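Enquirer: Model the structure of this input:
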Amino acid sequence: MNTNDLDPMLTVGEVGEKRLIRDHIRPLAQKTGRTNSIWDDCATISAGVDNITITTDKIPEDLVAWKYGLMDSVALGRYLVEVNASDICSMGCQPKYLLVNVALPRNFSASEFIKIYSGISKRCRELGISIVGGDTKFASSLSLVGIAVGYGASGNFHRYTAGPSELVFVTGKVGDLVQRSALLSITNGILESLMKILNDRSTIQ
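Expert: As a prediction, the model looks like this:
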């Protein structure tokens, strides 16, 4: 599908992530060579005996768990490592290196920033991952992006080759954090509405 086929009034949210990848990103990437990895969480590059596996993932700026205190700054840093390392592991490879890209407002707490990075550092040490670079700069909002590199003899677990009778593995309680975050978000919304009503009444009096 050509980009001209899209209604210029459509937003990316209305088009959807999967359609963007299928109809636009993959065809454009196809012009540069190999494209099967576009469907996966990682790109796998053959390098002799082992395969090099590369991924990138970011933490949403409005992550509810962090916004409402279910996750502190140290845990946020650990989470950045885990979302990237898990992608490498999902391809049957071992995560070995991490690059960390951080953008944050000038008024962001220096202490909280150090806590985020200490969480990143500690989780990397636990998983045997080396931080080998990255980028840090000021921006209008907090942004945490990781780029992980791994290697192994596998790297052959692909979404496009998955089929019936194959096993799917998950860790932890699926949906637990989403449910807690949703409940907290609703509760917080109710409290904000009540506070607004009380403030409005106070102003009128």
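
Enquirer: Please count neighbours and contacts with C-alpha atoms only from this point.
Expert: OK.

Enquirer: which residues in the protein form helices?
Expert: Assigned by DSSP state H, the chain shows helices spanning 12-15, 17-20, 26-30, 64-67, 73-90, 110-127, 176-204.

Enquirer: How about the spatially most central residue of the chain: what's its closest non-neighbour residue?
Expert: Note on the chain: the residue nearest the mean C-alpha position is Lys58, at 3.4 Å, using C-alpha atoms, centre = their mean. If you skip the residues right next to it in sequence, Lys58 has Val145 as its closest partner in space, 4.1 Å away by C-alpha to C-alpha, 6 or more residues apart in numbering.

Enquirer: how many neighbours does the one you found have?
Expert: Taking other C-alpha atoms under 10 Å as the criterion, the count of residues near Val145 is 20.

Enquirer: swap in Val81?
Expert: Other residues within reach of Val81 by the criterion other C-alpha under 10 Å amount to 29.

Enquirer: distance of it from Leu98?
Expert: When C-alpha to C-alpha, to the nearest Å is applied, the distance between Val81 and Leu98 equals 8 Å.

Enquirer: so what sits against both of the two?
Expert: Between them, Val81 and Leu98 have Gly146 as joint contacts when contacts are counted by C-alpha atoms under 8 Å, 6 or more residues apart in numbering.

Enquirer: ok, back up a step: using TSV, please lay out the helices of the chain together with distance to Ala153.
Expert: Supplementary listing: those in TSV, determined by distance: least, C-alpha to C-alpha, whole Å:
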stretch	distance to Ala153
helix 12-15	37
helix 17-20	29
helix 26-30	26
helix 64-67	36
helix 73-90	12
helix 110-127	19
helix 176-204	33
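
Enquirer: The structure of the following sequence is requested for comparison with the preceding one:
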Amino acid sequence: MRKIKELGEFGLIHKLSSQINFRASDSILGIGDDCAAYPVKSGKFEVISTDALVEDIHFKLSTIKPETLGRKALSVSLSDIAAMGGTPKRIMVTLGIPKKISVSFLEKLYSGFNEICNHFKVELCGGDTVSSPKCFFINVAVIGEAKRIFSRKGAKPGDLVFVTGTLGDSSLGLKLLAKNKTRGKDHKFLTTKHMDPTPRVKEAEILGRSKIDITSMIDISDGLVQDLHHICESSNVGAQIYEDRLPLSPELIRTCKRSSIPPLPLVLNGGEDYELLFTLPADGVKNLIRQFLKAKVLVTQIGKILKPGGISMKMKNGTLKVLPESEGFNHF
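Expert: Down below sits the predicted model:
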């Protein structure tokens, strides 16, 4: 087996890039030049984002396969494009590679990249490889297109708060991985939700194509409460959510019950759900529900937007609980 040093930077780039087989039909230049080049379509916005995953901060090499890591690295970046109502089109990947990383590991990592690129029809069109003194890291830049832009700013008092999918699964999956408890179908479902999330590109496209007045949107990466705070701060509003409407998976409910784990902290502050959290006026709800039912994807109203005054949760017993911002994930 050849070592990275034997291949050299450009030999490694050629070896890895040859594994990526999706190429956008409108690409002018892809991997192999100083820049990628493609035409810009009139009547659409370009949306651009970048995200980094760092060893021992976002993942542990001892608990995740390189193929899975490759899929997750791209998926979390595609989720940012979805959060803006966009469709991802191109990505660029930078790798920081320490000596402990093998060529075989990188080939498997790129196999994961290739799966996501093919599934979402996204072209990996360039990037960079650098040596790293200790930890392995991945930086992904993603470019997408959108007919309409959904941002965090725009929610108004009276709007309703919706979320796709279920909440807390990823956080509980991480907890199981940390305790090395991955037995049975429920555990596998939860750990997969953490290690191999699905970006809600399909759901974002439904919203983008519709005539529904989406007043604000964000993806839930740092936790429901913290990301709802981002919307409230940007829009200068408050919010109230309802405990009995928070969508929980059967797998989470069963696992929490068996292990005596309180589910609410996972659901409110766990993070890395990568679901879409968005607001809209009440007169758009029927259209929203109709389109999501037709697409067979889950969406749930979990609250409402209020005048400025923070975020609270109406508990099942009818009392109100103030939800502070700082309980979600924060790098620093």
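
Enquirer: Could I get the TM-score for this pair?
Expert: Comparing the chains after superposition, counting by TM-score structural alignment, normalised by the length of structure 1, produces a TM-score of 0.61; 140 aligned residues with a C-alpha RMSD of 2.4 Å.

Enquirer: List the contacts of the equivalent of the residue nearest to the centre of structure 1 over in structure 2.
Expert: With TM-score structural alignment as the criterion, the equivalent of Lys58 of structure 1 in structure 2 is Ala52. The contact partners of Ala52 of structure 2, taken as C-alpha under 8 Å, 6+ apart, are 73, 137-140.

Enquirer: hmm, try it at 7 Å
Expert: The contact partners of Ala52 of structure 2, taken as C-alpha atoms under 7 Å, 6 or more residues apart in numbering, are 138-140.

Enquirer: Over to Met195 of structure 2?
Expert: Contacts of Met195 of structure 2 were listed using C-alpha under 7 Å, 6+ apart, and they are 68, 72.

Enquirer: Tell me the counterpart of it in structure 1.
Expert: Counting by TM-score structural alignment, Met195 of structure 2 corresponds to no residue in structure 1 and stays unaligned.

Enquirer: Select, out of the helices of structure 1, the one closest to Tyr151 of structure 1.
Expert: With respect to Tyr151 of structure 1, and counting by C-alpha to C-alpha, the nearest of these is helix 73-90 at 8.3 Å.

Enquirer: What span of structure 2 is that closest one aligned with?
Expert: In the comparison with structure 2, helix 73-90 of structure 1 aligns to the range 66-83 (TM-score structural alignment).

Enquirer: distance from that stretch to structure 1 after superposition?
Expert: With the two structures superposed, stretch 66-83 of structure 2 lies on average 0.8 Å from its match in structure 1, counting by mean C-alpha distance after the TM-score superposition for structure 1.

Enquirer: outside of that stretch, which residues touch it?
Expert: When contacts are taken as C-alpha under 7 Å, 6+ apart, the neighbours of stretch 66-83 of structure 2 outside the stretch itself are 47, 49-51, 53, 87-88, 105, 108-113, 116, 140, 142, 144, 195-201, 204, 217-219, 274, 276.

Enquirer: now do stretch 174-183 of structure 1
Expert: Stretch 174-183 of structure 1 is contacted by residues 64-65 when judged by C-alpha under 7 Å, 6+ apart.

Enquirer: in that stretch, what's buried?
Expert: Across stretch 174-183 of structure 1, burial judged by 16 or more other C-alpha atoms under 10 Å covers Ser181.

Enquirer: How far away from the center of its chain is it?
Expert: For stretch 174-183 of structure 1, the separation from the chain centroid amounts to 17 Å (computed by C-alpha atoms, centre = their mean, to the nearest Å).

Enquirer: Single out the most deeply packed of the helices of structure 1.
Expert: Of the helices of structure 1, the one with the most neighbours on average (mean count of other C-alpha atoms under 10 Å) is helix 73-90, at a mean of 22.

Enquirer: got the angle between that one and helix 110-127?
Expert: Interaxial angle, helix 73-90 of structure 1 versus helix 110-127 (axes from the mean of the first three to the mean of the last three C-alpha atoms, to 10 degrees): 30 degrees.

Enquirer: Run the chain-centre distance for helix 73-90 of structure 1.
Expert: Averaged over its C-alpha atoms, helix 73-90 of structure 1 has a centre that lies 8 Å from its chain's centre (C-alpha atoms, centre = their mean).

Enquirer: what does stretch 229-245 of structure 2 give?
Expert: Computed by C-alpha atoms, centre = their mean, the separation of stretch 229-245 of structure 2 from the middle of its chain amounts to 20 Å.

Enquirer: Equivalent analysis for stretch 180-196 of structure 1, please.
Expert: The answer for stretch 180-196 of structure 1 is 25 Å, by C-alpha atoms, centre = their mean.

Enquirer: now do stretch 130-145 of structure 1
Expert: If you compare the mean C-alpha spot of stretch 130-145 of structure 1 with that of the full chain, they lie 13 Å apart, counting by C-alpha atoms, centre = their mean.

Enquirer: now swap in stretch 8-17 of structure 2 and tell me
Expert: Chain-centre distance of stretch 8-17 of structure 2: 28 Å, with C-alpha atoms, centre = their mean.

Enquirer: Just tell me the aligned range of it in structure 1.
Expert: Mapped onto structure 1 using TM-score structural alignment, stretch 8-17 of structure 2 covers no residues at all.

Enquirer: which parts of that stretch are buried?
Expert: Using 16+ other C-alpha under 10 Å as the test for burial, stretch 8-17 of structure 2 gives 12-13, 16-17.

Enquirer: What are the contacting residues of that stretch?
Expert: Surrounding stretch 8-17 of structure 2, the residues in contact under the criterion C-alpha under 7 Å, 6+ apart are 4, 107, 110.

Enquirer: how much space is there between the equivalent of the last one over in structure 1 and Gly155 of structure 1?
Expert: Aligned by TM-score structural alignment, Tyr110 of structure 2 pairs with Tyr117 of structure 1. Using C-alpha to C-alpha, Tyr117 of structure 1 is found at 29 Å from Gly155 of structure 1.

Enquirer: Ok, Gly48 of structure 1 next?
Expert: Relative to Gly155 of structure 1, Gly48 of structure 1 is positioned 13 Å away (C-alpha to C-alpha).
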